[in-house]
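[1] what follows is a predicted protein model with its sequence.
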Amino acid sequence: MVKETFGDKLLSFIIHALLVLVLIAVLYPLLFVLVASISDPSKVLGGEVWLWPKGITFRGYEKVFQNNDILQGYGNTILYTVIGTAVNIVMTILAAYPLSRKDLAGRGLFTAFFVFTMFFSGGLIPAYLLVKNLGMVNTMWALIIPNALAIWNVIIMRTFFQQNIPIEVQESAQIDGCSNLQILVRIVLPLSMPILAVMTLFYCVAHWNSFFNALIYLTDRGKYPLQLVLREILIQSNLKDMVGTSEESLAKSVMEGESIKYAVVIIANLPVLLLYPFLQRYFVKGLVIGAVKG
């Protein structure tokens, strides 16, 4: 084993110290929101809550689950995320696999065309006019079709196919009579679970957190995703409809409103936080292997 010098030990200490600081900076806001969501709102507003809940109450969660807009938004987001991610994965595979094949004529031209769209776009107004002319305004397809393909993810998946699926295996399957579609389904995809897990996580998080397209294209409140409902809650100055009765004092309304905000944030982010541990081993392996290498 190579003996570490004092400089190596000092550098290692500095790196670990910085990583610990980054970890605290990332985890503390999540912990604070969780603690605040089950604490007495008056103590949260008074600055008494830091790491442990005080005056434990689940009033905020009760109000959240009694609100039809939040429950409907939650269902809409799950629907948009599931369908949108499925469309994303299929489109990404269908774009990445042909680009990974050396026998594709004009592969470089197609790749350049895809990459061009990463740097230049038509802008918001032409995009809205296109979606409107296609009749997708105020439908869930306005949130799915315009974002059906992420070029950066296509490049990552294409690189994975090129570096980890031997061309000899594909050629042998072709000799045995497999078509290109059969090679993709029977050979390539079963060997590509790490990158598929990475793409699934990327697309799921993007759909789950998306609100801007819904803000632009949706006018029916019944079709709002959860993030758009959450946005409205966070910017509302008057939360009487969320609190319940109009006889309650303004101070109590503000306190319960704060509790509701924290509870909604936890509920909105919990599914994504629970998804990552199950995909972590695929995520790390797929992201490293699929990275663009010189």
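    Received, thanks.
[2] can we go C-alpha only for contacts and neighbour counts from here?
    Noted.
[3] residues contacting the residue nearest the centre of the chain?
    Central residue of the chain (Cα atoms, centre = their mean): Val205, 1.0 Å from the mean position. Residues near Val205 by Cα atoms under 8 Å, 6 or more residues apart in numbering: Val272.
[4] sec struct for the residue lying closest to Gln72 once chain neighbours are set aside, please.
    With sequence-adjacent residues excluded and distances taken as Cα to Cα, 6 or more residues apart in numbering, Gln72 is closest to Gly222, at 7.1 Å. Classification of Gly222 by DSSP: H, G, I helix; E, B strand; the rest coil places it in helix.
[5] quick check: Gly222 vs Thr139, distance?
    Between Gly222 and Thr139 the computed distance is 11 Å (Cα to Cα, to the nearest Å).
[6] got another one to weigh against that:
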Amino acid sequence: MISGVKETGRDKAFLIFNYIYVILALVIVAYPVIYMISASISDPKYVGSGEMWLWPKGFTLKGYQIVFENSKIWTGYANTIYYTLLGTAINLFVTMPAAYALSRKDFVGRNFFMAMFMVTMFFGGGLVPTYLLVKNLGMVNTVWSIVLPSAASIWNIIVARTFFQSSIPKELQDAAQIDGCTNMRLFIKIILPLSMPIIAVMALFYGVGNWNSYFSALIYLNDEAKYPLQMVLRQILVLQEMSAQGGGAMDAASAAALNNKAEVASLVKYAVIIVSTLPIIAVYPFLQRYFVQGVMIGSVKG
């Protein structure tokens, strides 16, 4: 609000509408998160009956105890951290040089290569050919099947290219070349140090994607010792749900035992969701500005 400018009735109505909209959006976004956290530490019978609808009721940490007593959880955490760090490093190693090369007007054939990159955003080979390629390369059941097929995102290359075009002065590059600087030295010694904002954005985008990824592990990995966290949690959920299922005639004691298993499975389900998302939830508030910066970089002078 500019000082000295009088608000009209329409301005006040618009401001009130914005507040109402933001509050409603906050409720819609925050409620599922609060509900999952509360359900993970509440007695399952209150959750199942609907008595617990926001705040915890019948406090219990049994779900978390079951989850963390499983040694596979810690192995999955270690694997996910390893895949995330290695995958993000490879992503940056591929994305940044490609984006810089495509941003250079003196790069012969850059429009052709950019067009070929763009084609892959609309057409893909499909799952079966991709699997056969990974298999023929001998990468099935290895870490490379997780990090190499997704080594680069065309969208992220375009965003990084836009940053180089709009933020790195061409005169700076010309001056370096006049002083005898080679293209490789120019990129490493001058361009990269000036590109820390976009590097941080790309690292964040790729890091979150690698942390949440599970499909590649589902397709290419068959050794449980190499499963990332997402696959381990999925396995726990499936086993819990299978153990809680049953059918046919049974006595009262069996029915009660089956019902108890179902309640435990429900409790574990919410605990598993929190365990898998808590690291991202904890880190995101500190890195939110990089997400905003990444969106702005891709939307200006594109």
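    Looks like it came in fine. Quick caveat, the model's predicted, so the values are computed rather than measured.
[7] TM-score for these two?
    The TM-score (TM-score structural alignment, normalised by the length of structure 1) is 0.91; 288 aligned residues with a Cα RMSD of 2.0 Å.
[8] the residue nearest to Gln72 of structure 1 and Ile70 touch, don't they?
    No: if you go by Cα atoms under 8 Å, Gly222 of structure 1 and Ile70 don't touch, sitting 10.3 Å apart.
[9] run a quick neighbour tally on the residue nearest to Gln72 of structure 1.
    Using other Cα atoms under 10 Å, Gly222 of structure 1 is surrounded by 12 other residues.
[10] that one maps to what in structure 2?
    Aligned counterpart of Gly222 of structure 1 in structure 2: Ala225 (TM-score structural alignment).
[11] ok, and the closest non-adjacent residue to Leu218 of structure 2?
    Computed as Cα to Cα, 6+ apart, the closest residue to Leu218 of structure 2 that is not its neighbour in sequence is Met231, at 7.1 Å.
[12] can you report how many residues neighbour the one you found?
    Count around Met231 of structure 2 with other Cα under 10 Å applied: 21.
[13] that one: what secondary structure?
    Strictly by three-state DSSP, Met231 of structure 2 counts as helix.
[14] from memory it sits against Tyr220, does it?
    No: the criterion here is Cα under 8 Å, and Met231 of structure 2 misses it with Tyr220 at 11.8 Å.
[15] structure 2: which residue goes with the residue nearest to the centre of structure 1?
    By TM-score structural alignment, Val205 of structure 1 lines up with Val208.
[16] which ones are touching the match of Gly222 of structure 1?
    72, 75-76 are the contacts of Ala225 of structure 2 under Cα under 8 Å, 6+ apart.
[17] quick check: it vs Asn141 of structure 2, distance?
    Taking Cα to Cα, one finds Ala225 of structure 2 at 10 Å from Asn141 of structure 2.
[18] could you identify the longest helix within structure 1?
    helix 250-289 (DSSP state H).
[19] by contact count, what packs against that helix?
    Other elements packing on helix 250-289 of structure 1 under the criterion 3 or more Cα pairs under 8 Å, 6 or more residues apart in numbering; DSSP states H and E are helix 6-37, helix 41-45, helix 59-66, helix 151-164, helix 193-209, helix 226-235, helix 240-243.
[20] mind redoing it with 7 Å?
    Using 3 or more Cα pairs under 7 Å, 6 or more residues apart in numbering; DSSP states H and E as the contact test, the elements touching helix 250-289 of structure 1 are helix 6-37, helix 41-45, helix 59-66, helix 193-209, helix 226-235, helix 240-243.
[21] the closest residue to Val82 of structure 1 other than its chain neighbours: neighbouring residues, count only.
    Distances taken as Cα to Cα, 6+ apart put Cys204 closest to Val82 of structure 1, at 7.6 Å, once the chain neighbours are dropped. Neighbours of Cys204 of structure 1 under the rule other Cα under 10 Å: 23.
[22] correct me if wrong: Cys204 of structure 1 contacts Val87.
    No: under the criterion of Cα atoms under 7 Å, Cys204 of structure 1 is not in contact with Val87, lying 11.2 Å apart.
[23] ok, Tyr74 of structure 1 - how many residues close by?
    20.
[24] quick one: map it onto structure 2.
    By TM-score structural alignment, Tyr74 of structure 1 lines up with Tyr77 in structure 2.
[25] who's in contact with the closest residue to that match other than its chain neighbours?
    In space, and not counting its chain neighbours, Tyr77 of structure 2 is closest to Leu229: 5.2 Å by Cα to Cα, 6+ apart. The contact partners of Leu229 of structure 2, by Cα atoms under 7 Å, 6 or more residues apart in numbering, come to 73, 76-77, 80.
[26] I'd like these as TSV, with distance to Ile20 of structure 2 appended.
    As requested, these are arranged in TSV below (distance: Cα to Cα, whole Å):
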residue	distance to Ile20 of structure 2
Ile73	42
Gly76	42
Tyr77	40
Thr80	40
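[27] format those as TSV; extra columns: secondary structure.
    Output for these, formatted as TSV (three-state DSSP):
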residue	secondary structure
Ile73	helix
Gly76	helix
Tyr77	helix
Thr80	helix
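[28] and Leu86 of structure 2, what pairs with it in structure 1?
    In structure 1, Leu86 of structure 2 lines up with Ile83, judged by TM-score structural alignment.
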